[in-house]
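[1] Would you be able to build a 3D model of this:
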Amino acid sequence: MTRAALLCVLLVVVGGALWTPHDPTAAIGPAWSPPGGDALLGTDALGRDVLSRVLAGGADLLLIALLAAACASAVGLAWGLVAGWTGRGGALLADVLMAVPFLVLALLFAVTLPGWAAVVAGTVCGGAPLTARLVGDLTRRTRATGYVEAALGRGERTASVLCREVLPSIARYAVADAALRFVVALQLASALAVLGFGARPPAPDWGLMLRENLPGAALNPAGVLGPAAALTALSLAVALAGHGAAPRPRTPRPGTPRPAASEDPTGVTTARGLSVDGLSVVDGRGRVLLDDFSALVAPGEVVGLAGPSGAGKTTAVRGLLDTLDGDAVKVAGTTRWQGSPVRPGRAAHRWRREHVGVLDQDPAGTLDPRHTVGRALGPAGLAVLAELGLDPAGFRDRLPRTLSGGQARRVALARALTGAPAVLVLDEPTAGLHPEAVDLVARVVLARRGDPSRVTLLVSHDEVFLARVADRVLAVGVVAATHVEALEPRPSGPTALAVDRLTVRRGGRTVLRDLTLDVAAGEVVAVVGESGSGKSTLLRALAGLVPADTGEVRRGRVVLPRAVADRDRAALRAVQLLAQDPADALNPAHTAGTAITRPLRVLGDATREAARSRVPDLLAGVGLAADTAHRRPGRLSGGQRQRVALARALAAEPAVLLADEPTAALDRATAATVLDLLDDLRDRGLAVLVATHDPAVAARADRVLRLSAGRLTTDHPAHHANGASPRVP
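    Okay, here's the model as predicted:
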């Protein structure tokens, strides 16, 4: 709707001169005549038709504002990308320019430059620093995402990463900012014209019209109100279009979904607790994401939702809470709390604020990167954090970026539990947690069980955890029962990756200390340990994303450079990382197919057509349908995103796969499919070093090592028969 309105306004502004009832420069009557007769808006100071001058007076202003906004946005965008990526780039200059009064700069340019050039220069100096600040902050955040690190891991050049990964992911913010720059430029051009630095008579120009007609505003207000209204309409249309640059849910066509369920005329039912009835969700194209889902969580009850990845468990929870995102649209269904309907919109927001605690599937993304743990939780939340096994004193002043995946999950869980909410909704509360932490989560959930003032809804792939804490488990989609057997030991090949006395320090703390390890071709080595023990740091150091302080990583006789930027194509292709967090593993602006084809082209020199032809096979290998290639991450579940990221890593045909919690977001059946795939690949010589809390993954490993206090020790001797034990200094 906003785009249509913008198009109409632009059409009038650009083509208005063709529709003027009179010559906009010729007098048609007395000065400042009121509206009437042939002059619908009256006449101006020289007796010219106000309507004709309004219709003809915006084209030049539009062009000047577009030029100024384009220059300011281009300068600010380039400035912000460089500053955000390098950590340098003139932050002091930006502060100085923003500290100088904008009007002073504009007037300085107005008296030294032509009017249009003054608008451009003023908009650049006044707007580019703000754009640079915004883009720089977004770029810094984006640089730490999994999809940017994957691009670095396949050897993309900095310019390519910025253009292909960073820029598309922040494009909607850049468009919105450019719209603001346009509005500022338009207002500046008009203001300078009012002050006498713009268009010259007899040109029809909105700013000039304001200057000329202000003395006669009492005689013919339309002489001032006409151009003012035109400026307002154009500014508002562009601002709204920029605000709507991000994708919006689209209402499905009538007849696609089932009709909404009818409600009790009184608005009250006899069921107590939390219920949802007939919930149906479709995407922007009208395709069904969830159909006719109903559930009841009675007072004091703990209910689990189980099912394969992509079955709709998270969609059900978000639809119930009225927090659907992306292009998902709820087309039917009613949520009730204590028998009363929860109305969508503000009423649902108020209900969530007053009664609901939520742990999102991707908790790290819900923590404000600028707030410490102590600020995010408060005193009450820190007390809950202690119940989850994290020392409040040690975590109070830490920022989210310093937390491991399991630690971030427990911090977000503590926030959800703060205040003992009546409704607790937990999406994958144990993903990525070690067994001791899972026990603590189970304890806090069981403490709610049987309390008639509380209800708890859990989404989890962990069937053992659900059986332990839930009163009932509801199946969403088809659940295939799969039993994961430990594999028979197999002989290993030559050493694929050798690590010698590796030390990594971060934030003044030694995370890995003189660590030594060999991984053979065809071998799977599992690394276990508590959250925050350094498992992810180990894998990232081997991938070159966290350069080690001392020590060597070798493939055969070749020492791999510590930093990924210094590694050649062979080294990049040989060692690939599957990152832990599926939430930021894929660029939200790219389809799954684009993500998978990129390593095929960069590391494999495949043509565009050849790369695309391999995508279906790679997706099938991780248990995904071929049409997944056309979907963006926002339309994939966490488990589906994780498998696409795995397909992307395998597309490089690595000799060594560094897998960080590869099954954390997967149901048991899908996890077994992925592990079967890795088994097939290891038969062909793939070496796998996997960080995990999943016993099923450890059961598949030839060796299981425990990382504690920065050192590796043998965890389960029974698994080491056919692999060399780690050498511990």
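[2] all contacts plus neighbour counts: C-alpha atoms, from now on.
    Will do.
[3] Quick check: Pro547 is in a strand.
    No - counting by DSSP: H, G, I helix; E, B strand; the rest coil, Pro547 is not part of a strand but coil.
[4] Could you check how far it is from Leu512?
    12 Å (C-alpha to C-alpha, to the nearest Å).
[5] hey, what's in contact with both of the two?
    Val504 (C-alpha atoms under 8 Å, 6 or more residues apart in numbering).
[6] Return the distance of stretch 94-113 from the chain's centre.
    On the basis of C-alpha atoms, centre = their mean, to the nearest Å, stretch 94-113 sits 36 Å off its chain's mean C-alpha point.
[7] For the residue lying closest to Glu463 once chain neighbours are set aside, give me its contacts.
    In space, and not counting its chain neighbours, Glu463 is closest to Ala306: 7.7 Å by C-alpha to C-alpha, 6 or more residues apart in numbering. Listed by C-alpha under 8 Å, 6+ apart, the contact partners of Ala306 are Lys313, Val459, Ser460, His461, Glu463, Val473, Leu474, Ala475, Val476, Val479.
[8] go with 6 Å
    Ser460, Ala475, Val476 (C-alpha atoms under 6 Å, 6 or more residues apart in numbering).
[9] For the second one, the count of nearby residues, please.
    Pointing back at Ala475 there. Close neighbours of Ala475, defined as other C-alpha atoms under 10 Å, add up to 14.
[10] before we go on, could you also do this sequence so I can check it against the first one:
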Amino acid sequence: MTDNLNPSYKKTVLTVENLNVSLVTTANPIVSDITFSLKEGEVLGLVGESGSGKTTLSSALLGYARHGAKIVSGKIEIDGQDILRLNDQQLRQIRGKKVSHVAQDPGTALNPALKIGQQLDELLEVHQPEQSKAQHQGKISKILQEVGLPFDHDFLKRYPHQLSGGQQQRILLALAFILQPKLIILDEPTTALDVTTQSLILNIIRKLCQEYRVAAVYVSHDLTVVKDITDRVIVLYAGKIAEDAVLDQLFEHPRHPYTYGLIRAIPDVAVKKALAPIQGHAPSPNHRPKGCAFVDRCQYATDLCHQKAPELIQLADEFDPHYVACHHLEWVKLIDIHNIVDELAHTRSDQTVVLKAQQVNAWYGSQQVLFDVAFDLKKGECLALVGESGSGKTTLSKAIAGLNESVEGQVYLENELLPFQAKKRSLKQRHKLQYIFQNPYKALNPAHTIGQTLSKVVQHFFNTNAQETAARVSDVLAQVSLPEQTKSLYPRDLSGGERQRIAIARALLCQPEILICDEITSALDVSVQASILQLLQELQQHGVTILFVTHNLGVVRAVANRVAVLKQGRIVEFGETDQVLSQPKHAYTQLLLSHAPSLVKAETQEETESCLLV
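    Predicted structure coming up:
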């Protein structure tokens, strides 16, 4: 991201000094010794795995600590005002006016009971009551135009649920920028969006930050997105800054082993690369070691790393400020830092067709959403379904799984006609085809332990005794790389990646021949995502066939043998992965690829907002 304003003339908008946030119960630090500053118009990326402290730090920048946490000490100065010295009423006055927040899920952030126009009006009336109605309307008209939304009576009368996901996210951006705050906190605002809508949102954020000289903190686990929008990146690990560098330095010359591990774990649309998850897990606030928090996952660790936590130091040989917290910076000499891309041979499937769909049509009410869709699945392959939101990916996958009743056509499972209603399928057919949902937390019963959830599946399908059931549950937990003690835990006790592994384990207990995976890695950290994708590849080696629904074209390049591209309910391109992603024939596929973020390819995207403003 670039700005016409000379950096030396930019005003410092945000200053954070020695910030410490701890658990109330144990006083153990969640984030500690955080120090950095941010200038007007600058976008800072805040990255790290779940549990790294990203959300805690970004919340503190709003003067807020989540339940069970407390801001213990430090300074957070926004536009010369230390917000940690303000009372609740004063904080309410600056939120929205000096600092704004854009949430990850606009569906929950927007008031469902208020029309879009009312939500914009209300914000201006609260913070700028001295201005006239005409002035408010002028500001609303201007900001809606800038985020690519219409300023007309019909649109302003809509409720949030009547907007698409991309439109909802643009309304959040309008609400965040309309008061021209000094600082905006963006909490993974593009996680659930398809690549074209994501590209549009990033372009809007980039443009508005430059136009209004707003400083922004962009929280994300997706480093390809971070590379596309930020000027500088802070990598957090176990509540501390592991590395802080300008964008190019961080991606071209990562100096912390953790940063390097994150970059290696990212699948990329431009190249096939071996998936390399960081082994192990980040320690929780109550279980952090005495020395370096990364010590148990670092292959370069020594006794010094176990005994003493490294300090964040500035590298003297760098032109731009580059800070690293590592005892052994010489580890870089042991590897070729640029040899991150490793050629990967895709899992080869045989030519046996295990599932065939013909002339599949589907409706939502009276509206047809799938049109004569046809494809086949070969034993042991991974077929990716890609396309924008609303293209029909999930509708098609649920139709195959028997979860959508407004469907016509034919689906054959091993040459046997498969009913579209799951309740009409035989027990053997339900064994063979299993569905893994995007949100494992909603798909798991919160009142049951993991052991109870998995045991019920075994008993339902196989009528085993207690000993046989326990053995099968233990075996499947080992298969998805989870410890035996996981059986006694509840879904709330697990991380997002662990819950997703449980969802996979539950499906595997049915001994399926086909797994339908619906966006199962969209909300996962890159390292956890890499481990999940590795698991799916291992399953393919054992003959399991996978239908993989995703909007992440980097993941498609890494795991899929073939790709089906859907647009408005029709397959517009179908073929081998490398052929489709490297030499796309259809203009729609070319559009998707042009907007797919990448660490490798040169970004030369042209403006296509006129095609995307829907």
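[11] TM-score of the superposed pair?
    The TM-score (TM-score structural alignment, normalised by the length of structure 2) is 0.63; 452 aligned residues with a C-alpha RMSD of 3.9 Å.
[12] Keep only those of the contacts of Ala306 of structure 1 that are in strands.
    Taking DSSP state E, the ones among these that sit in strands are Ala475.
[13] Distance to Ala414 of structure 1 for the contacts of Ala306 of structure 1 - can I get that in a markdown table?
    Formatted as a markdown table, the contacts of Ala306 of structure 1 follow (distance: C-alpha to C-alpha, whole Å):
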| residue | distance to Ala414 of structure 1 |
| --- | --- |
| Ser460 | 18 |
| Ala475 | 27 |
| Val476 | 27 |
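[14] tell me which of the contacts of Ala306 of structure 1 is nearest to Ala565 of structure 1?
    Distance to Ala565 of structure 1 across the contacts of Ala306 of structure 1 (C-alpha to C-alpha) is lowest for Ser460, with 38.2 Å.
[15] What does that closest one correspond to in structure 2?
    Alignment note (TM-score structural alignment): Ser460 of structure 1 maps to Ser220 of structure 2.
[16] Same question for Pro435 of structure 1.
    Using TM-score structural alignment, the equivalent of Pro435 of structure 1 in structure 2 is Val195.
[17] any idea which helix is longest in structure 2?
    In structure 2, with assignment by DSSP state H, the single longest helix is helix 195-212.
[18] Which positions in it come out as buried?
    By 16 or more other C-alpha atoms under 10 Å, the buried positions in helix 195-212 of structure 2 come out as 195-210.
[19] Of those, just say which sits nearest to Lys75 of structure 2.
    Each of those was checked against Lys75 of structure 2 using C-alpha to C-alpha; the closest is Cys209, at 24.1 Å.
[20] Tell me how many other residues crowd the closest residue to the closest one other than its chain neighbours.
    Using C-alpha to C-alpha, 6+ apart and skipping residues adjacent in sequence, the residue nearest Cys209 of structure 2 is Gly41, 5.3 Å away. When neighbours are defined as other C-alpha under 10 Å, Gly41 of structure 2 has 30 of them.
[21] repeat for Ser164 of structure 2
    Neighbour count for Ser164 of structure 2, taken as other C-alpha under 10 Å: 14.
[22] and it, how far is that from Asp152 of structure 2?
    Counting by C-alpha to C-alpha, the gap from Ser164 of structure 2 to Asp152 of structure 2 is 17 Å.
[23] Next, the contact list for Arg573 of structure 1, please.
    The contact partners of Arg573 of structure 1, by C-alpha under 6 Å, 6+ apart, come to Ala652, Pro654.
[24] hmm, back to that, of Pro547 and Leu512 of structure 1, which one has the most company?
    Neighbour count, other C-alpha under 10 Å: between Pro547 of structure 1 and Leu512, Leu512 has more, with 26 against 18.
[25] right, and the more buried one touches Val504 too?
    Yes - in this structure Leu512 of structure 1 lies within contact range of Val504 using C-alpha atoms under 6 Å: 5.0 Å.
[26] aligned partner of the residue nearest to Glu463 of structure 1 in structure 2?
    Ala306 of structure 1 maps onto Val47 in structure 2, by TM-score structural alignment.
[27] Kindly report the same for Leu675 of structure 1.
    That one, Leu675 of structure 1, aligns with Leu533 by TM-score structural alignment.
[28] which SS state does the residue mapped onto Ser533 of structure 1 from structure 2 fall under?
    In structure 2, the residue paired with Ser533 of structure 1 is Ser391, using TM-score structural alignment. Look at Ser391 of structure 2: counting by three-state DSSP, its state is coil.
[29] Now do the contacts for Ser391 of structure 2.
    Ser391 of structure 2 is in contact with Leu566, Lys567, Gln568, Gly569, counting by C-alpha under 6 Å, 6+ apart.
[30] Which ones among those map onto strands?
    Those of these lying in strands (DSSP E): Leu566, Lys567.
[31] Between the contacts of Ser391 of structure 2, identify the one with the most neighbours.
    In terms of neighbours by other C-alpha under 10 Å, those top out with Leu566 at 25 neighbours.
[32] In structure 1, what residue corresponds to that residue?
    So, by TM-score structural alignment, Leu566 of structure 2 is matched to Leu707.
[33] Please tell me I have it right and its match contacts Gly529.
    Yes - counting by C-alpha under 6 Å, Leu707 of structure 1 touches Gly529, with 5.2 Å between them.
[34] Burial check on Ala466 of structure 2, number of neighbours?
    Neighbour count of Ala466 of structure 2, defined by other C-alpha under 10 Å: 11.
[35] From Gln479 of structure 2, how far out is it?
    Ala466 of structure 2 is 20 Å from Gln479 of structure 2, where distance means C-alpha to C-alpha.
[36] same question, Glu609 of structure 2
    45 Å.
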